[in-house]
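Trainee: no letters, just coordinates:
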């Protein structure tokens, strides 16, 4: 039976309903993870949970210790990662409250520690990252969203930007020309590190705002926070369906 781990993003620093049996402070070669790894029962299954930005939400996207987070989950016994991400919508279908299970990504970040294959190697190591997400895990998320009856897209290209600032309208126009459908700040190097550690990985993205230039309105953090509050119940019920199989 697959051991799932959930990485909670903005709006999901705690997994309501998780019957926590143990909280692990995992020592990693890369320092401390964002938070303790919580192990418990959720939707009738054993699950691991880690808050990407810490609890409370305090670590900005460019300061998250992604290597420590993924290493800690692997050490705690995770085999598959369900990553929850809050994103901006670029494609017209990606309206606030819409879900996307991306099938591709483009990395626009810089300066992040992005690989475990850096030091003291016996040989140079490369991974095949042609398809960055686990297709079986993506299909499980898609089936769960369909069963929930929510608006979703079963594919999309995730643009990962550096943050913590939001993008300019010109930058979003560039991302759109590049073929990106949604934009966030935490999709990389998380996905690549999961591949290096041989962990299945898929992303459940919740659109919380139109990207810059996609609406006449000013992007409001209050509106983003409201969209997170409105969407988290659907996020957790979707995750529960995946775990129940």
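Mentor: Okay, I see it. Here the structure is a predicted model, which is why all the values come from computation and not from measurement.

Trainee: C-alpha from now on. contacts and neighbour counts both.
Mentor: Noted.

Trainee: ok, residue 31 - how many residues close by?
Mentor: Residue 31 has 13 neighbours, counted by other CA atoms under 10 Å.

Trainee: need the contact list for it.
Mentor: Residue 31 makes contacts with 65, 68, as judged by CA atoms under 8 Å, 6 or more residues apart in numbering.

Trainee: ok, the one 5 residues further on next?
Mentor: Contact partners of residue 36, counting by CA under 8 Å, 6+ apart, are 23-26, 50.

Trainee: contacting residues for residue 71?
Mentor: Neighbour list for residue 71: 28, 197 [criterion: CA under 8 Å, 6+ apart].

Trainee: residue 78 reaches residue 4, doesn't it?
Mentor: Yes - between residue 78 and residue 4 a contact is recorded at 5.7 Å, counting by CA atoms under 8 Å.

Trainee: circling back: quick one: which of the contacts of residue 36 is most hemmed in?
Mentor: Neighbour-wise, the contacts of residue 36 (other CA under 10 Å) top out at residue 50, 29 neighbours.

Trainee: am I right that that one is in a helix?
Mentor: No - assigned with DSSP: H, G, I helix; E, B strand; the rest coil, residue 50 falls outside any helix and is strand.

Trainee: how about the helix or strand in which residue 241 is found: buried residues?
Mentor: Using DSSP states H and E, residue 241 sits in helix 221-244. Neighbour counts using 16 or more other CA atoms under 10 Å place 224, 227-228, 231-232, 234-236, 238-243 of helix 221-244 among the buried residues.

Trainee: in the helix or strand containing residue 70, which residues are buried?
Mentor: Assessed by DSSP H and E, residue 70 sits inside helix 66-75. For helix 66-75, burial by neighbour count (16+ other CA under 10 Å) applies to 66-74.

Trainee: distance of the residue of the chain most remote from its centre relative to residue 95?
Mentor: Ranked by distance from the centre of the chain (CA atoms, centre = their mean), the top residue is residue 122, with 31.2 Å. As for residue 122, its distance to residue 95 is 47 Å (criterion: CA to CA, to the nearest Å).

Trainee: likewise residue 205?
Mentor: 12 Å.

Trainee: picking up where we left off before, with distance to residue 100 as added columns, please give the buried residues of helix 221-244 in TSV.
Mentor: Formatted as TSV, those follow (distance: CA to CA, whole Å):
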residue	distance to residue 100
224	17
227	15
228	15
231	13
232	14
234	13
235	11
236	15
238	12
239	14
240	17
241	16
242	15
243	19
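
Trainee: show me where the protein has its strands.
Mentor: Here the chain has its strands, by DSSP state E, at 4-8, 19-24, 37-42, 45-51, 80-89, 99-100, 104-107, 152-153, 157-160, 182-184, 200-210.

Trainee: closest one to residue 115 among those?
Mentor: If you check each of these against residue 115 by CA to CA, strand 104-107 wins as the nearest, at 13.5 Å.

Trainee: tell me how far that closest one is from the chain's mean position?
Mentor: 13 Å (CA atoms, centre = their mean, to the nearest Å).

Trainee: take this one as well and set it beside the first:
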């Protein structure tokens, strides 16, 4: 049971079709991860994990992010491609757009956000100046454009606690802080991946306009409807990216924490 690349599917993205995969449950120090699928694409072993569960039974604030990332790390995953359904704050973004996220704002409240809790696990202060792997982003952008899909590189993702949608006042505040889009899942997922030296890149799918920008009442069915429309496109992008990824990682992601489980030399 090994894989080198993983896909984490968000809302509306629950499987990779046309790829034969076996399902496994993986035990971790943080709990059991149910239904990790493992298969092969172009000679590369891949894993697929539905972030919210196969039937979307786990809300964003209850996702066991540490167990998910640890499970993928334990089977050898070095790269993660993820999706995230988002509401547009930036007026230049519109429903259906693909955005390669480059920065985040973290407004989560109650989620365990690190593997380094002190004691035996040690203490580490990782650098997230570039939280999303530049090598992965470059490959994803290239293959998307070659497939004829428009994709924007560059966007600030505001991660909220959820599961409720935001108020118009919150969206106005986020806009002033520089947020381009809003969602509920990328943090701490991308941070935990970085702590384990895993390359991580997310394609945000704009599913709707955020509260106060949209003229409609926000619903999750609206999100799922747009994801259904874009599902095949994002799958084509990811499957093509997986096959185009070079064997060697030339980014700094693996060096984020030099020795896992040891205190950072610079911690104080």
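Mentor: Structure's in. What do you need? Keep in mind the model is a prediction, meaning the values are calculated, not measured.

Trainee: what TM-score do we get after superposing?
Mentor: Scored against TM-score structural alignment, normalised by the length of structure 1, the superposed chains reach a TM-score of 0.94; 242 aligned residues with a CA RMSD of 1.5 Å.

Trainee: other SSEs contacting the helix holding residue 241 of structure 1?
Mentor: Using 3 or more CA pairs under 8 Å, 6 or more residues apart in numbering; DSSP states H and E, the elements in contact with helix 221-244 of structure 1 are strand 80-89, helix 135-148, strand 200-210.

Trainee: out of those, which is closest to residue 11 of structure 1?
Mentor: In terms of CA to CA, the element of these nearest to residue 11 of structure 1 is strand 80-89, at 8.0 Å.

Trainee: quick one on the thing from earlier: who touches both of residue 78 and residue 4 of structure 1?
Mentor: Residues touching both residue 78 of structure 1 and residue 4 by CA under 8 Å, 6+ apart: residue 48.

Trainee: residue 205 and residue 95 of structure 1: which is more packed in?
Mentor: residue 205 (28 against 20).

Trainee: on that earlier part again, which of the strands of structure 1 is buried the deepest?
Mentor: strand 99-100 (a mean of 28; mean count of other CA atoms under 10 Å).

Trainee: with structure 2 superposed, average distance for that one?
Mentor: Following the fit onto structure 2, the mean deviation recorded for strand 99-100 of structure 1 is 0.4 Å by mean CA distance after the TM-score superposition for structure 1.

Trainee: which strands and helices sit next to that strand?
Mentor: Contact partners of strand 99-100 of structure 1 among helices and strands, from 3+ CA pairs under 8 Å, 6+ apart: strand 152-153, strand 200-210.

Trainee: looking at those strands, spot the one closest to residue 107 of structure 1.
Mentor: Of all those, it is strand 200-210 that lies closest to residue 107 of structure 1, at 14.7 Å by CA to CA.

Trainee: quick one on the thing from earlier: how about TSV for the helices and strands packed on helix 221-244 of structure 1, with distance to residue 159 of structure 1 added?
Mentor: Output for those, formatted as TSV (distance: least, CA to CA, whole Å):
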stretch	distance to residue 159 of structure 1
strand 80-89	9
helix 135-148	18
strand 200-210	12
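
Trainee: ok, residue 90 of structure 1 to residue 118 of structure 1 distance?
Mentor: As judged by CA to CA, residue 90 of structure 1 and residue 118 of structure 1 stand 34 Å apart.

Trainee: cool, and residue 107 of structure 1?
Mentor: Taken as CA to CA, the span from residue 107 of structure 1 to residue 118 of structure 1 is 19 Å.

Trainee: the buried residues of helix 66-75 of structure 1: which two are farthest apart?
Mentor: Taking CA to CA as the measure, these have their most distant pair in 66 and 74, spaced 12.3 Å apart.

Trainee: may I have the distance across stretch 112-125 of structure 1, first residue to last?
Mentor: For stretch 112-125 of structure 1, the first-to-last residue distance is 19 Å (CA to CA).

Trainee: so which of the helices and strands packed on strand 99-100 of structure 1 is nearest residue 164 of structure 1?
Mentor: Residue 164 of structure 1 sits nearest to strand 200-210 of all those, at 15.4 Å, using CA to CA.

Trainee: elements contacting the closest one?
Mentor: Applying 3+ CA pairs under 8 Å, 6+ apart, one finds that strand 200-210 of structure 1 makes contact with strand 80-89, strand 99-100, helix 135-148, helix 190-196, helix 221-244.

Trainee: so the longest one versus strand 4-8, what angle?
Mentor: Regarding helix 221-244 of structure 1 and strand 4-8, their directions subtend 180 degrees when assessed with axes from the mean of the first three to the mean of the last three CA atoms, to 10 degrees.

Trainee: average offset between helix 221-244 of structure 1 and structure 2?
Mentor: Looks like 1.2 Å for helix 221-244 of structure 1 (mean CA distance after the TM-score superposition for structure 1).

Trainee: which residues sit against that helix?
Mentor: Helix 221-244 of structure 1 has contacts (CA under 8 Å, 6+ apart) with 4, 10-12, 15, 42-45, 82, 84, 86, 96-97, 140-141, 144-145, 148, 150, 204, 206, 208-209.

Trainee: go again using 7 Å as the cut-off
Mentor: 11, 43, 45, 97, 140-141, 144-145, 148, 208-209 (CA atoms under 7 Å, 6 or more residues apart in numbering).

Trainee: for residue 61 of structure 1, what is the corresponding residue in structure 2?
Mentor: Matched by TM-score structural alignment, residue 61 of structure 1 corresponds to residue 60 in structure 2.

Trainee: please report how far residue 151 of structure 2 lies from residue 202 of structure 2.
Mentor: From residue 151 of structure 2 to residue 202 of structure 2 the distance is 12 Å (CA to CA).

Trainee: list the contacts of the match of residue 61 of structure 1.
Mentor: Going by CA under 7 Å, 6+ apart, residue 60 of structure 2 touches 162-163, 184-185.

Trainee: circling back to that earlier point, for residue 90 and residue 118 of structure 1, indicate the residue with more neighbours.
Mentor: The residue with more neighbours, out of residue 90 of structure 1 and residue 118, is residue 90; 27 against 10, by other CA under 10 Å.

Trainee: list the contacts of the nearest residue to residue 93 of structure 2 once chain neighbours are set aside.
Mentor: Distance criterion CA to CA, 6 or more residues apart in numbering; nearest residue to residue 93 of structure 2, sequence neighbours excluded, is residue 206 at 7.4 Å. For residue 206 of structure 2, the contact set (CA under 7 Å, 6+ apart) comprises 85-88, 94-98.
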